[in-house]
Structure formats: C-alpha cells, structure tokens
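Asker: any chance you could fold what I've pasted below:
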Amino acid sequence: MHPCRVLFICTGNSARSILSEATLNHLGKGRFVALSAGSKPTGQVNPYALEQLAGAGMPIDGLSSKSWDEFVGEQAPPLDIAITVCDAAASEPCPVLFGDFVRTHWGLPDPAAAEGSPAAIRAAFHQAHAVITRRIMALLNLPVETLSPKELKSALDGIGALTGDGGSEAAA
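Answerer: Predicted coordinates:
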C-alpha cells in the first residue's frame, strides 16, 4: 500500500476536505496521495481555505472543488481510505461512498459557515486547519502499510476524535 491513497469527502468540497487534501499531500511527502471531493461541490475552493494553506506554507496549485462522482465506478482511481469530514453535530448530511477501502469519519464544523468579520472567519479556518493538522499528524504516525483493515479502521476512528487542543471532541 504505497503510496496510501486517501479520499477526503464532504458536502461542498470547498474548505474542510480541501484543507485535508492539501495538508496530507504536503506532510505525507509521497507516502500518501490525498484527494478530495464533495457530494454537492460548490465548484470553487473557498478563498479563506486557500489563504490558510498558503499562510501555512502549503502548496495550493491544482486544488479544485469536484464531485465525488469522479471516485465511483470502474474508471475511478483506486482508494485505500475514505474519510468523511462533514459535521453530523450540525445535522449536515455526510456522503456515503461504496468501495473496497477503509471508511472513517472525522467530523468537523464547517469554517465556510463562519460569520462575522474577515478576522473571525480567518480564525474559524485557522482552528479547523489546526484540528485537521493534528489528525493528519496522527495518521502519519500510523504504520498503515502493516495494519489489517480492521486495525486501520479502529485507529482512524480514534483519530477522528482528536481536536486541535490535545483533547477529544467528546471532551470538548
């Protein structure tokens, strides 16, 4: 399983899944190939997401909002892991994707839904990216190449409980 192919899925594919894709591709250094998609893509990447990534020194070239339809059917690229990042706590519907890969859920409030001043919106994107980065770092520490699918699912589910402050969402 090298590189490990990971698809991040949300509804709009404009913020959380884009932040996740770019962060894993940057920090994964070829050990992982990250992709992202949405069930109802907005068609454009949120400019605050691009600003957050660029400010963190991560490449933003080639990022785009696209449909998950590209990842189903016989012509779809093979995947090892699919991670939904929608926020069930906000009653946001999470897409369901079928295939022979490990699935997990890393719920996260949508920073694109943040309101207020540009500074407040930037703060929401910064916080979301901090959580995503913490989770990505935990993923990078997993021996994904040697874990069984059941072990990998369990480890990924545990990562989904991590927040940016060192705690878990259940405790937050």
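Asker: make it CA atoms for all contacts and neighbour counts henceforth
Answerer: Noted.
Asker: for this structure, what spans make up the helices?
Answerer: Counting by DSSP state H, the segments of the chain that form helices are 16-28, 47-55, 118-140, 149-159.
Asker: let's have those helices in CSV, adding distance to C94 and mean neighbour count.
Answerer: Output for these, formatted as CSV (distance: least, Cα to Cα, whole Å; neighbours: other Cα atoms under 10 Å):
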stretch, distance to C94, mean neighbour count
helix 16-28, 12, 23
helix 47-55, 20, 18
helix 118-140, 17, 18
helix 149-159, 15, 16
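Asker: one more sequence to fold, the one below, so I can look at both together:
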Amino acid sequence: MPSAAEKTYNVLFLCTGNSARSIIAEAIMNRVGQGRFKGFSAGSQPKGEVHPYTLDLLKTLNYNTDFARSKNWEEFAEPGAPQMDFVFTVCDSAAAETCPVWPGQPMSAHWGVPDPAAAEGTDAERHFAFSDTYRMLEGRISVFTSLPIAGLDRLALQKRLDDIGKA
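Answerer: Next comes the predicted model:
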C-alpha cells in the first residue's frame, strides 16, 4: 500500500454538460497534478460532444485533447470505475443538483465558474470567456495540488477545499 505522500489521488470534475468547464479542469489537473493527481470529468446531462472552443483553447495551450469526450457521471459510479478521492462541481448551477453517492465517500466542494459556452458577443469575446474559465480553474487547481493533503485532517482539508471554491 503506498504511503499518503506516494498515493495518486483521483479527482472528478462535474458539470451539467461536460463540454467546457469540467473538460478544462480535467486537462489542467492532469498537467498540474504531475502524476500525484489523476483528473476525470463528467456531466449530469452531457452534451455528447466537447465544445469546439474548449478544444481550440486546450490545443493552443499545448494540451493533447485525445482524452476529451463528453460523458455521463454514471460512468464513474459503475462497478470497476476508478474510486474518487475528490469530487468538485464546477458549474454555477451544479451545487443545487442531486449528485450520486460516490463509493468511498470522496471529499467534495463546489468550485463554480461561469459557463463559457453561454458567453455571447464576438468570436473574440467568446474565446476570451473560455480563456477566463481556464485562468480561474488553473488557479484553483494549482492551490489544491499544493495542499499538504496527507498532513491535514478531514475537517481542515474540507475547509481548505471550500475556501478554494470561494477564491
């Protein structure tokens, strides 16, 4: 059994459509987490495709987008699915949604950010909304991945997770 310092933590990002925010968060986690964290994403009502601006943004930032697909959160509640250590909701409305019960009782928090897919305006303004979403999520994920997780008790860790979502 690996020690807490060697453990790879599984992190699920949930959103409604799983086409923008949660996909961006998954990509960031898998880069910033440097093997200590493995990111996943899903939606309660997946769109069935990743928003093209999400793919454009990630490709511009040198992410491999082969992982990106819009999927239902039920995929991660099935037998044999990776056990989640952390589950974060990243949409404005997700905190009010009914979430499935996750095996192993992962730590969870709401890290809501505005939906870039709902942005209106010129093409440049819409692309900026995706970049802004990336900036917010990258900041939160960077703070999260630098936490001394193994050294915090569950209550202190929950407070930190909640505080990150308010930043």
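Asker: just to revisit the earlier point, relative to G62 of structure 1, which of the helices of structure 1 is closest?
Answerer: helix 16-28 (9.7 Å; Cα to Cα).
Asker: mean per-residue distance, the closest one to structure 2?
Answerer: Taken over the aligned residues, the distance from helix 16-28 of structure 1 to structure 2 averages 0.5 Å (mean Cα distance after the TM-score superposition for structure 1).
Asker: which residues of structure 2 does that helix align to?
Answerer: Across structure 2, the stretch matching helix 16-28 of structure 1 (TM-score structural alignment) is residues 21-33.
Asker: so the residue of structure 1 most remote from its centre versus A124 of structure 1, what's the distance?
Answerer: Ranked by distance from the centre of structure 1 (Cα atoms, centre = their mean), the top residue is S117, with 25.3 Å. Using Cα to Cα, to the nearest Å, S117 of structure 1 is found at 11 Å from A124 of structure 1.
Asker: ok, L35 of structure 1 next?
Answerer: From L35 of structure 1 over to A124 of structure 1 the distance is 23 Å, taken as Cα to Cα.
Asker: counterpart of the residue farthest from the centre of structure 1 over in structure 2?
Answerer: Superposed on structure 2 with TM-score structural alignment, S117 of structure 1 falls opposite T122.
Asker: so what's S108 of structure 2 up against?
Answerer: S108 of structure 2 makes contact with 86-89, 158, 161, according to Cα atoms under 8 Å, 6 or more residues apart in numbering.
Asker: again, only using 6 Å
Answerer: Applying Cα atoms under 6 Å, 6 or more residues apart in numbering to S108 of structure 2 gives the contacts 86-88.
Asker: ditto for D85 of structure 2
Answerer: So D85 of structure 2 contacts 9-10, 106 (Cα under 6 Å, 6+ apart).
Asker: so which of those are in strands?
Answerer: Mapping the contacts of D85 of structure 2 onto strands (DSSP state E) picks out 9-10.
Asker: I'd like to know which of the contacts of D85 of structure 2 are buried.
Answerer: Taking 16 or more other Cα atoms under 10 Å as the criterion, what is buried in the contacts of D85 of structure 2 is 9-10, 106.
Asker: stretch 145-154 of structure 2: end-to-end distance?
Answerer: First-to-last distance for stretch 145-154 of structure 2 - Cα to Cα - comes to 16 Å.
Asker: from the chain's centroid, how far away is that stretch?
Answerer: Here the centre of stretch 145-154 of structure 2 is set off from its chain's centre by 18 Å, with Cα atoms, centre = their mean, to the nearest Å.
Asker: stretch 94-109 of structure 1 now?
Answerer: Here stretch 94-109 of structure 1 is found 10 Å from its chain centre; the criterion is Cα atoms, centre = their mean.
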